[in-house]
Each structure stands twice: as structure tokens, then as C-alpha cells.
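1. I'll drop the sequence and a predicted model, then ask my questions.
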Amino acid sequence: MTTGQSLRIAVDIGGTFTDICILNEKTRELRVVKTPSTPDPIDGVLKGVKDAGIDLADVALFSHGTTVATNALITRRLPPAAMVCTAGFRDVIEIRRANKEDLWDVYKDVARPYIRRRDRLTVPERIDADGNVVTPLDEAAVREVARVLRARKVQAVAVCFINAFVNSSHEQRARQILEEELPGVAVSTSSDVLPEIFEHERFSTTVVNAILRPVVGNYIGRLSDRLKEGGLKSDLLLLHSGGGVMTAATAKDYAGRLAGSGIAAGAIASRHIAMLCGYRNSIGVDMGGTSADVSLVWDGVSRVTKDWHIQFGYPIRFPSIEVLTIGAGGGSLAWIDAAGALHNGPQSAGANPGPCCYGNGNTVPTNTDASVTLGRLGTELAGGEIHLDKQLAVTAVETGVAQPLKLSTNEAAKAILSVANANMADAVRLISISRGYDPRDFALVAFGGAGALHGVALAKELSIPTVIVPPNPGVTSALGCLLVDIRHDLAQSYLVPAAKADTADIEARFAALEAEARDLLARDGVPEDGMTLTRSIDMMYQGQWRSLSVPVPSPIGAIEDAVKAFHALHEREYNFRRDEAPVGLYRLNLVAVGTTPKANLAEHEPGGGLPEPRSRRPVDFDETDAPVDTPVYWRPDLPAGLDVPGPAIIDQLDSTTVVPPGVTAHVDKWLNLILKIQEA
């Protein structure tokens, strides 16, 4: 065991495995541990810590990405909750934007609201759009609502009054009354959670935050207690959707920010690895057992969005690293529709029963079964802990695809993987080409348990010239938790035409946001010299409602400079600009970052030649018409500076990398595999 509080631990919990990264600050050695996830995720975390031989007293930083909030929203396993609204506005979250995910599917309904109508109660109050009180808050009505909610034993309340973004006095008073009358109940107000115009988005985000507070609070409390019992003396930090971490105390108040926690970690790690390798433009593809997450970095900066949701119709307007998720993973099912067309996913075999080769009763072929059939994937996973039955995989591919489509077994397996790759390529095009980015200008970072199996094929589909496979692809998301700072995102609506904007007023508003930010960071234990505050203003052409965020200096400069920057940014994003059109200011944003020490990965000196392969097996590649005898290398045997010519298979504890003929895998000084695709 390592002593002296020199360890940094990152934990990422997935549906199948719990991944743990252990970085020794003194030696810069990085170790990884994979352990099966458990019904209570905390049991899996503690088991992984024990299996790794870690003394929690030696841990200087414990960072955690969690899907607890995401899963709660998806499964609707939520605590009893209520919503208190302005009279006449109880149905805002059900009316939504009156749109549908699939406009032409008349039979597909939007999911029901997270809080049912009978639990959305109203009180008389009204504030107009300028912040003036039209109808005073009826405090007696609020106390009567509290009596009803006490009888219903609610655990969370969302207070959402119309126009509270411009004057929060009624919401804040209602919160005081509810907390007096309902001790122990988590109360969230829209003016605290998201003080912005557009009531549906504000109400929806507040509801999500409210219903997740008991879920997240319970989970964090239990995890913190068990870690402290084990000897942890440092703070528990939790990764949020915006690409930063927050302390447990902050997470309990802003639980909705954890709704994208697990997804953000992989995007962060992907960006860091690409930057290490010298690529400021990168596309990350995190392919696991059920889904593939696609993210984009341009000029070293990850795309961030406020337009996202877990379930369509219920937006979460907290800033989030933009990640596009599709149903393409190792367990995605291959199936044939009534017209005889082959499909791949989004249905998945999941962890149980899993792919057919797991031997747990599934008979529908998956991507994993296709890879096993072609020899690209061996018959052992996770260092021998999981044994695969190749014959079951072959049988499933034959009966499920080959026979109905009159193909050979290997042709059918290749077809399954081709459809999966095409689905992922479409996702990459959505996040790149449709946004004005050319994939040929990027490197592809392929990670997750299945990413390295598909990396080269996907890159060829998109004409991407370089593929990067991190040292530990299957636990790259956990590594992302070691690469982030404490971060808070603050915003305030500011609806003013640029021509009438008062820089003194804007400066005063930014100063107020900065004071709030410093207070938040101080409560997180960040010293003054470790705080970085970055300003931006959301702007748009007047008459539009979609905006772009323009960085501005501190103190604020001339508004004309910001308008010029907006025109240039609009041209970059949408390929046109209208310099003669009036521009409006929409929102003031402040990103507050508290710097934390980062993982500093060890560099390795080049040395050693190509080792003897651990084994050989016949592998059928897309580039070959029949299986070819292929060496199988064990990745820890490959030293820095080495070139591994294809065809080759590179196995390791958490993933398998396919190096087809004509492709060379170079091991760089951080032990990343850099695969150059010659024909691109």
C-alpha cells in the first residue's frame, strides 16, 4: 500500500462495471480496477477500493462521477414531490412547448410530467414582467398548501412563480414559510435554481432539481459516511454536467446538475488525452455495453449546451458538456424488420442476460457476438474474469442474421458491425458536419469497453486520419474525474437591445454575480488565489430567441466590441452574419472555477522492440475476404515508442484494440495507441 496521502482516486459507476482510477502523486503511476456494479452502487465502490488495496487514509482526493440522478429520472424511482405555482400556471410543465420528439408519430406520447397534476398546487400572487408586484403573496394560502403537503408526506417541493426571475421576493418568502411548516423537506425555488426568462424551461429545471435532492442527498450522505468510516479524511467531490466538480454540500442543493454526471466524465478525459497527443480538435466516442456517447472539442474547448434533457419535453437548463448518446454498444441487438432490413439497436441485451456468448440465455445476436464470431474479440474479458462461448455467438449470428439474409456467417457478422458503425458515424456527423465542422480536421478518441474494437472502422467511414486509444479505454471516464476543477455556473437574464445597453449597469450586475461566486467557492474551501471568474454575454439578433455566448472582459469594455465578436461567432457557427441587423443582449453568464491539482500522468522513455505475441488466432477484418492468422499482443507488454503493424489484435484488461491490415499502431510516451489510417 501507498502511504502519506499521495493517492488520487476517481470512481465512475456504469451499469455493468464500476471503474476506479488510482493515481499515485509521487510516482505518477496510474492503476485501474474494474469490479462488477452492485444493486447498491456504494457496495461496488467500496469493493473496488478494497480490491485495489487502498487505505482511504492515504487518499488526498476522492472524485466521483455518478449515474444515480440520471437513473432516477429514467426509471422514475422518485420521492413524493410537489410543485407550488402561481394561480393559473400549474400546467406549464405539462403544456411544455406543445412539441413532440417525433413530429410525425401520432401514437407516441411525451412522457408524463415528473410531478402529477394533483400535486401541483397554486397560491394567489403575481409579479409583472418588469418586477412590479401586481398581487401580493397570499401567505395564508401558502400555509394551507403546506398543510396539504404535510398530509401527503412529500419529501421535495419546487416553488415556481411566474416572473420570479426578475423579482424573487414572493418565491423566497414562500420558501421560508414552507421550510417552517415542513421541516426536513427539500424546497427549491426557480429564482435560485435558474433565474431566467422562459417559464417552462425554468419550471422544468427547478422540478428536476427538487425531486433529485432527496435522491442525491441520501446517496451522497451514505457514501460520505461509509468513506469516512473507512478512513477518508479529504472531501468527496462529485462531477457535474458542466464539466466541473462540486462538494457534497453543494451537490445536495443543486442535485439537478448531477443528471449528466457520468456522461460528462468521458468527454473531459477524451479532450485531455487528445490535447496530450497534440490534437486540439478531437471527437470522442465512448462505446460501452449499451450506448455510445459522442462529444466534440474544437480548438481545445469542449462544446457546452443548455439545451438538453434526460426525457424529451422536460428540459434541464444547467450548462452541460454537449454529448450525443445513441443506442450502440457491445450489447446492442441485431434484428431484421418486416421488410427484411438489418438493424442494430437501440435495444440492448444489457448486462443480464448480456450477449449470447455470455451463456445467460440470450439468443439474439449482438455486436459483441459478431466481434467474437470474426475473431476480433477473444473468449476472455476483464483479465479472464469473464469467459465467452464462441459457439453460442456463432450460432446466434447464423440463426438471427445469416440464414434470414442468405449470407455466410462471417458476412452476417460483418454486416452487423457495419450497421453499428454506420449508426455511430451518423451521430458523429450530427455533432460535427451539421455544426459546420469537417471530421477530417479531427482526431478520433475511441474509448469505453467497445470503442477500440470499432475505432478504425468508424474513422474510415468518416475519413478521419487518426485514431487515439487511451492506455485504459474501459476506465477513461473515471480518469476524467481526476482532470476537473470545482466549477459553478451563474447566470442572470438581461433582456436589453445592445444599442441601449448601459455598461455601468452590466458591470454592477456582473459584480453581484462575482460576489455570489466567490462566496460559493469559499464555502467549497477554495482560497482567493485559486479562483478564476470568466464572463460572457448571451446575444442574438433581435427577433430571434436562440442565442450565442460571447466572452467579455472584466471590467466590461465597449458593447460595440461584444457585438462585433457576436457577428463573427454567428458566422462561424451558422455560416452567415447580418452586420446591419440590431443585436439584443439576452443573459449575463459567469463561470466560477476553483482550481484543484490535476492528474499528472507519467511519461515513459522509448525502449524495447516488438514482443512475442501472447497468442495467435484467425481474424476476419473488413479489409480481408477471409480470416487471416493474426498475432495477439498484451498491451502492458508494449513499450513507448513502439510501432505495431497491422494486422494485429491488442488485448488488455478493459478493452481490445483492432489494428487492421494497412494500419500501424504507435505507442506514444503516455502509452496511448496512435493509429494512422493511410488511405485517409
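-> Nice, I can see it.
2. C-alpha only now, for contacts and for neighbours.
-> Noted.
3. residues near residue 422, how many?
-> 16 (other CA atoms under 10 Å).
4. element containing it?
-> Using DSSP states H and E, residue 422 sits in helix 409-431.
5. residues in contact with whichever helix or strand comes after that helix?
-> Once the chain leaves helix 409-431, the next helix or strand it forms, by DSSP H and E, is strand 443-447. With CA atoms under 8 Å, 6 or more residues apart in numbering as the contact definition, strand 443-447 has outside contacts at 270, 274, 279, 281-287, 452, 454-455, 459, 464-470, 473-474, 476.
6. Inside strands: which ones of those residues?
-> 282-287, 466-469 (DSSP state E).
7. Can I get those in CSV including neighbour count?
-> Shown next, in CSV, are these (neighbours: other CA atoms under 10 Å):
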residue, neighbour count
282, 29
283, 27
284, 30
285, 31
286, 28
287, 29
466, 23
467, 28
468, 29
469, 28
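8. Can I get those in JSON lines including distance to residue 648?
-> Formatted as JSON lines, the ones in strands among the contacts of strand 443-447 follow (distance: CA to CA, whole Å):
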{"residue": "282", "distance to residue 648": "25"}
{"residue": "283", "distance to residue 648": "24"}
{"residue": "284", "distance to residue 648": "23"}
{"residue": "285", "distance to residue 648": "21"}
{"residue": "286", "distance to residue 648": "22"}
{"residue": "287", "distance to residue 648": "21"}
{"residue": "466", "distance to residue 648": "17"}
{"residue": "467", "distance to residue 648": "15"}
{"residue": "468", "distance to residue 648": "16"}
{"residue": "469", "distance to residue 648": "14"}
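9. hold the first one in mind and look at this next one:
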Amino acid sequence: MANLRVAVDVGGTFTDICIFDESTQSMRVTKVPSTPDNPMDAVLNGVKRANIDLSDVELFSHGTTVATNALITRNFPKAAMVTTKGFRDVIEIRDGTKDDLWDAYSDVSGPYIRRRDRFEVTERIDYAGNIVSPLDEEEARKLGRLLKKRGVDTVAICFINSYANVAHEVRMREILTEELPGASISTSAEILPEIFEHNRFNTTVANAVLGPLVSGYVEKLDKSLTNDGYAGELLLLHSGGGSMTSEMVKRFPVRLAASGIAAGAIAAQHVAEQCGFDNAVGLDMGGTSTDISLVADGELRVTNDWEVEYGHPIVFPSIEVLTIGAGGGSLAHIDIAGSLRNGPQSAGADPGPACYRRGGAEPTNTDANLWMGRLGTDLADGEMTLDRASSKAAIESKVAGPLGLDIDAAADSIIKVANANMADAVRLVSIRRGLDPRDFALIAFGGAGALHGADVAKELNIPTIVVPPSPGVTSALGCLLVDIQHDLSQMFTGSAEDADAEAVEQHFKALELEGRDRLRHEKVAEADGVFERGISMRYQGQWRSLQVKMGTGPHALREAVQLFHEEHEKQYAFRQDETPVEIYQLHLKALGKTPKPSFKPSPVSSKDPGEPLEVREVYFEGKWHSTPVYQRENLPSGAAFIGPAILNQIDATTVIPPGSSAVIDEWFNIRITLSTESGEPALATASNDSTTSAN
């Protein structure tokens, strides 16, 4: 009987595999180097390395960077865009904004589809959905033949006001399907039926350019897993915090952008809930980048306003994650002004840090941590041996020499710059929104998160750090904690006070019908389908809207208006109860419940961590300290430490600095409490009994 649940998360440097055995309620993990040229190789290598018999696997979930990397590198197939006459340049004009308002020389990168590949046809629908000019089908067929001659593989159909009437886009798609057999075709009315044309057009264009790439990757992986014995559906994590089957990914490949990033945020939320923290910051530091997520009042922040590149919005609900170029492989370098910088450039998986001895000559965070004794010379349970002499040579030649520092101070400076960068990122998602980091716990994970977590927390005066049992593969764990999820929306503008409640209900029922149809295609049983309603509203005269939960029943709309006032006050520090409220959009989250691992707490057994594996000299705050090094897997729940201490494991290394205390809790998380110079009590506290299971 299939009893394994497997999750694979592909990162920039390593690919992480997490295997949960239902029969024994146990979890094991492994890591393999990522293969940037063909990410699927790393996935299959990981399955092989973990000795997984795919016929024993009940669920296989995958977080992938294929879509994100394709948008970054712009390695697209031949694509074209078809639009209404006069609207060819919508995705180039954009909304007129700039990432840096004061930099006159900074330009937004060009559209995903060049102007020469954007074509116009005669058709027009007005704002109410009335046909003003019918689609010129002869012109459409002539264009289809031209696109075939050009060898176009994928097309985005983006007609003005198609959100109000889909007829012309549907007919254009039928014509192109006849003229371009085998081509991938995306229509804006299906991808994003919303009013703002730049957002709708660009999301559709991104979906189109990703279609052949993502579909090809998913199809090959699905086939390979099936041939090796896997009998279930391949589930892929999407940016909204849910998963999709491979068939639905072919229709909505753009949803896989930020796939792996979302997994880490979901896992951080799980760990925070498990430990009883309503407020937590997720610090997912890998080999190439660090992803910062925020859990406030038990909920992850979700946004509809995001992009992989500035100026090219992807308007699907996405877990809000801030990514910066700070990872174990981030390069330390001296800028033109003679200042020390860290990242965003990275040594990546190949050649990697200097200590890997694969040709890298630039010092990285890994090299600095190795020199300072925070990392041992054996990595990934002895699979890789790090060369301390190579790290020293790189730091001396690139940092210590140019800055006139000794090797210890240079290595320490590299780490401090990296920590400052990450602390600044946390401030952006917390203080800038009026949230005090001291009210939060820091969930530190990723291959390097536990190395830096305590230092980042100290910089922010965050009193408590939680390091999950397998920090290096915690993002992969997030893939096992989600349901199949589809996010649907429909425009519905008008006064909330005058709205016909029955009309609103009928629109929601239409969305639920589509949601059921999608879940049926995903092979979700009727009993496992759950539908959550939402409604976007705004004060009369506002441009931007705010989404709140929507219930059912005769008073649902009135209750949603009250909730809107409350949420508006939380978000913007004011409310206007006397101002009329407008409905802007209806939302539906269609969930297909999937089996998830259930974790059981372990009774606290001993406070004694036992004898260390070794005592190593480690550099902290300008001094070398004799520091005990423990093997984390051997530590019992309840084991307590006074820093300094180092905890090694196969996928990560945890640093407990001098003066701090730490304990292994009943979930085998490491909880680190920082000492405070002021003597003030810690502000971040668990909201409930930490022995209560999140499940």
C-alpha cells in the first residue's frame, strides 16, 4: 500500500527532498545539488538518492523555479500577442511608474513580447459588454496564417473589455487553433477577467510565454515518475499557496511563478502555529537568495500586486514574500567607492564558494562562516568536504587586503554586511507597515538560515528564534501542507448599499460552478471540495480596493461591509463609516482537500545535551570562543544549552551565540532566546500552550 508522501523543492543551489512515512509517522530528508540546465535531473537524482520506491508514494508534490527562472532569463519560445486595433502598446506604455522615481536613467525592461510580434485585429466591445465592432474573421484567419509562417509556438489573445464579454476572444482562439494546430493559446478573459487592461494583458502574456516551457517540463517529469511506478497525480505548488495538477498547469503555467518561494512561507506559518506564535517572520536563507515572509495574527499576507520584474505585473493572488540576493553563495566584493558589499551576485551551484574547490575564487558567506568556525569542513553529512585554506585565500585577496583588515575581521565584516541586508529586508515587511519586529518570533530555515538567524534577530531586537527540525528542507515540507487551490474572480461594480443580494449570490454560484469543474478535472472528490468567498470593496471615489471575507446568507453583504471598515482601519489607520462603499470584484477560492502529514509531539525526556562531538574555536564579536559542537539528530527533546554552541545536521548548521540560551522543544524545534542588554522582558510570546498540535 502507498504510504509515503514526497515533496521536492528546487532551489538555486540545492534541491531538497522531504519524505513523510504515514505508517511510522516519521520524516526523513535529503539534498542533492541543483542542475540549472535541466532542473528535472535534480528531482530524479533526489528521488534516487533517497531510495524512494515510487510505487510506495501516495502523494508527490513539487515546488519548482522553472517559471520564475524563465521570466528572469527571458528564454522564451517564439510568441505573439493579438489585440484590439489601437491597443498594441498597452504592455509597453504600462502604468507610467518607475521602480526608482529619482533615477532618470533607469528604464523598465521591455515587454515579454516585442512590438514586432504584437498584432492588431478589428473588433471592439464596450465597457458594458456590448459589441461595437464585430471580429473581422477574414483578418483573423490571415493573421493566423502569418503566425504559422513565422513559426509561432504560443499566442496571447488580449482584447479590450473582454472581461465583460468573452465572445470575440473565444472566436479568435477557435480560428487560431485551426490555423496554428499544436500552438499554446492563452486568452485574457480566461486567465484574468479583470478591468485594468495592463494588468490583464501582461498576466496573459506571461502565461503565454511560459506555456510551452512549463508544460514541457511538467509533462516530462510526470511521464518519468509514472514510468518509475508513481500512480498518483503530480501536484505542483503555485504562488497562491495551493497546488495544481499537471493538467491544470498547462492551462495556467504563470501560476508557477514564485512556486518554491511560497512553499517556505507556508512552512514558516506551520512552524509558528505549532509553537504557539501568532506573529512570526520567516527567514528562508538558501544558497542564492533569502526569502522574507510575514505571519500576522496567524495569517500569511497575500497580495495581488507583484511581479518577477518591475513593471510586468502578474495579477494572481500570491503569498507576499520579499526576496533579496543574500545566500550562502552570495559574493563579497568591494564596490567602486571602496565599500564592502555582499550580493546580490552569487557563486550559485557551479562553481560555488571558493571552499568547494570547483573554480570559484570570490569569497562568499559560506567561506566567511567556514573561516570563523561556524561551519565545519564536512557538509551534507560528509558528502562534500570544504577547504578552509581556499576560503582564507579568497577572503585575503578580495576583502582583507583591499580594506587593510586581518583575516578574522574581514570574514566577520562579510557576515555582518549580509546580516544587515537581511535585517533591512525584515524592516521593509514589518516596520514600514507599522509592525514592531519585537512582537514577532523569527523562524530561521533554509540551508543557511540557522547560521545567520540569531545575528539577524539581534540586529532587529527580536527576542526568540525558532529553527525547525530540518531547516534545510523546510521549504519542501511546505509542499506537503497545502491543498489543491484555484483562485477565481469576477468583476461586479456598484454600490454595496443598493446591490441586489440575490444577484451577488447568483454570481458567486457561477464562480462555484467553475470551481467545481476545475476540481473535477483535478480528480478531486465532491466531498473534498471547499469554497471560500471573498469580496473586494472600496470607499466611493477610491481607486484601489480591499478584499475581505464574504459569508453566505441574507446578511452576508452587510456583514462584509462592516468587515471592510474594520480591515480598512487596520491597513490604513482610518475608516469612514459614513462614506458609501462600492463593490469592485467577487472572489472565490476553490480548495480540493489533500491528505497531509500529522505530527505528534515528543515528551520532554532530558535537559542534558550529552557530550559534544568536539570543541571548536569559533569567532564571535571579535573573539575566538571554545564552542561545543553537537550532532542535532542525537539531541533529546528538552535538551538545553547556554551559548556559544553549534548544532550540526545533514541539511543545516545552527549557531547559538554567546550569552543566549536554547532548548529543544517537544516538536524538536530549536528555540533560541537572545540575551537583552537592557534587561527588558521579551515581547514575542506564544499565544497558546506550545504543546498544542497545529494539526
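-> Nice, I can see it. Everything numeric here is computed off the predicted structure, so don't read it as measured data.
10. Any idea what the TM-score is?
-> The TM-score (TM-score structural alignment, normalised by the length of the first structure) is 0.97; 675 aligned residues with a CA RMSD of 1.4 Å.
11. quick revisit: closest to residue 226 of the first structure out of the ones in strands among the contacts of strand 443-447 of the first structure?
-> residue 286 (30.4 Å; CA to CA).
12. was I right about the closest one contacting residue 268?
-> No: counting by CA atoms under 8 Å, residue 286 of the first structure stays clear of residue 268, with 11.3 Å between them.
13. Just give me the residue right at the centre of the first structure.
-> Centroid-nearest residue in the first structure: residue 263, 2.0 Å away (criterion: CA atoms, centre = their mean).
14. roughly how far apart are that one and residue 582 of the first structure?
-> 38 Å (CA to CA, to the nearest Å).
15. again, but for residue 537 of the first structure
-> 16 Å.
16. Report the contact partners of the residue nearest to the centre of the first structure.
-> Going by CA under 8 Å, 6+ apart, residue 263 of the first structure touches 241, 293, 323, 477.
17. Tell me which residue of the second structure lines up with it.
-> Residue-level alignment of residue 263 of the first structure against the second structure, with TM-score structural alignment as criterion, gives residue 261.
18. how big's the offset between the helix or strand containing that match and the first structure?
-> Element membership of residue 261 of the second structure [criterion: DSSP H and E] is helix 259-275. Aligned to the first structure and superposed, helix 259-275 of the second structure gives a mean residue distance of 0.8 Å (mean CA distance after the TM-score superposition for the first structure).
19. how close does the equivalent of residue 414 of the first structure over in the second structure sit to residue 490 of the second structure?
-> When the second structure is aligned by TM-score structural alignment, the residue opposite residue 414 of the first structure is residue 412. For residue 412 of the second structure, the distance to residue 490 of the second structure equals 53 Å [CA to CA].
20. what does residue 312 of the second structure give?
-> Residue 312 of the second structure sits 22 Å away from residue 490 of the second structure, going by CA to CA.
21. ok, those two, which is more surrounded?
-> Ranked by neighbour count (other CA under 10 Å), residue 312 of the second structure and residue 490 place residue 312 first, with 25 against 21.
22. Quick check: which element contains residue 560 of the first structure?
-> Per DSSP H and E: helix 559-574 holds residue 560 of the first structure.
23. Then residue 657 of the first structure?
-> Per DSSP H and E: residue 657 of the first structure is located in strand 656-659.
24. Against which helices or strands is that strand packed?
-> On a contact count with 3 or more CA pairs under 8 Å, 6 or more residues apart in numbering; DSSP states H and E, strand 656-659 of the first structure meets helix 451-462, strand 648-651.
25. neighbouring contacts of the shortest one?
-> I take that to be strand 648-651 of the first structure. Residues from elsewhere that reach strand 648-651 of the first structure, judged by CA under 8 Å, 6+ apart: 376, 630-635, 656-661.
26. go with 6 Å
-> With contact meaning CA atoms under 6 Å, 6 or more residues apart in numbering, strand 648-651 of the first structure is reached by 630-635, 656-659.
27. now swap in stretch 72-84 of the first structure and tell me
-> For stretch 72-84 of the first structure, contacts defined as CA under 6 Å, 6+ apart pick out 119-122, 154-159.
28. equivalent range in the second structure for that stretch?
-> Under TM-score structural alignment, stretch 72-84 of the first structure corresponds to residues 70-82 of the second structure.
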